[in-house]
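Engineer: Requesting a structural model of the entry that follows:
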Amino acid sequence: MPTGSEPMTARSPLRARFWLSVWGLAWATFGTVIFALVGRPGWAVACGVLWLVVAVSMAVVLRRMHQGSRWQPGRDVPPYLPPEGRRR
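Structural biologist: Modelled structure (predicted):
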């Protein structure tokens, strides 16, 4: 049940997402190379696109990890207001 303090107490599994990205980059690189050597250019391109998506995801994760756990959005982001009328 939501308590209204979720943004202050929420934790994101960034380390798990980082290591899954590393795993995805390794497999996408492996797939791109193998499919290119075997002569399957369509699959090689698909693995290359997957590699690009995983690399962008990893960049976002690293940026958020670098910001730290105490990062707060700027003044242009409205404050979170808990839903009215809910009681524990």
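Engineer: CA only for contacts and neighbour counts going forward, please
Structural biologist: Noted.
Engineer: number of nearby residues for the closest residue to Leu62 other than its chain neighbours?
Structural biologist: Taking CA to CA, 6 or more residues apart in numbering, and ignoring the residues beside it in sequence, Leu62 has Phe18 as its nearest neighbour in space, at 7.5 Å. Burial of Phe18, expressed as a neighbour count using other CA atoms under 10 Å, amounts to 19.
Engineer: now the other sequence, so there's something to compare against:
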Amino acid sequence: MYDAPRSGSEPRTARSPLRLRRWLAGVFLPVFAVAAALFAYGATRSGPGDSPSSTVLAALAGICAALALATAVDLLVVARRLRAGRGRSA
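Structural biologist: The predicted structure follows:
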């Protein structure tokens, strides 16, 4: 594993705030999932002359779905790290 040279300003035992990451992922996973579903629903209900167009709504649905997937993966990574005991002092 690559160890970057220390700049001297960070503590030697610095840790990632895993519990904060878990809380944020837990809050935003349902937000992104609901937003993706609502944008997808709006894309299916959008007509030819509507603004925003169904293409824009579908793109927003895809972006929200990708963010929900990334948030779910982060939630799994954080849970694995907390189980391994890396977040005891966070």
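Engineer: Can you calculate the TM-score here?
Structural biologist: Taking TM-score structural alignment, normalised by the length of structure 1 as the basis, the two superposed chains have a TM-score of 0.65; 68 aligned residues with a CA RMSD of 2.4 Å.
Engineer: In contact with the counterpart of the residue nearest to Leu62 of structure 1 in structure 2, which residues are there?
Structural biologist: Matched across to structure 2, Phe18 of structure 1 falls on Arg22, judged by TM-score structural alignment. The neighbourhood of Arg22 of structure 2, defined by CA atoms under 8 Å, 6 or more residues apart in numbering, consists of Leu75, Val78, Ala79.
Engineer: can you pull the buried residues of the strand or helix carrying Arg22 of structure 2?
Structural biologist: Using DSSP states H and E, the secondary-structure element containing Arg22 of structure 2 is helix 18-45. Of all the residues in helix 18-45 of structure 2, those buried under the rule 16 or more other CA atoms under 10 Å are 18, 21-22, 25, 29, 32-40, 42-43.
Engineer: next SSE after that helix?
Structural biologist: Once helix 18-45 of structure 2 ends, the next helix or strand along the chain (criterion: DSSP H and E) is helix 54-84.
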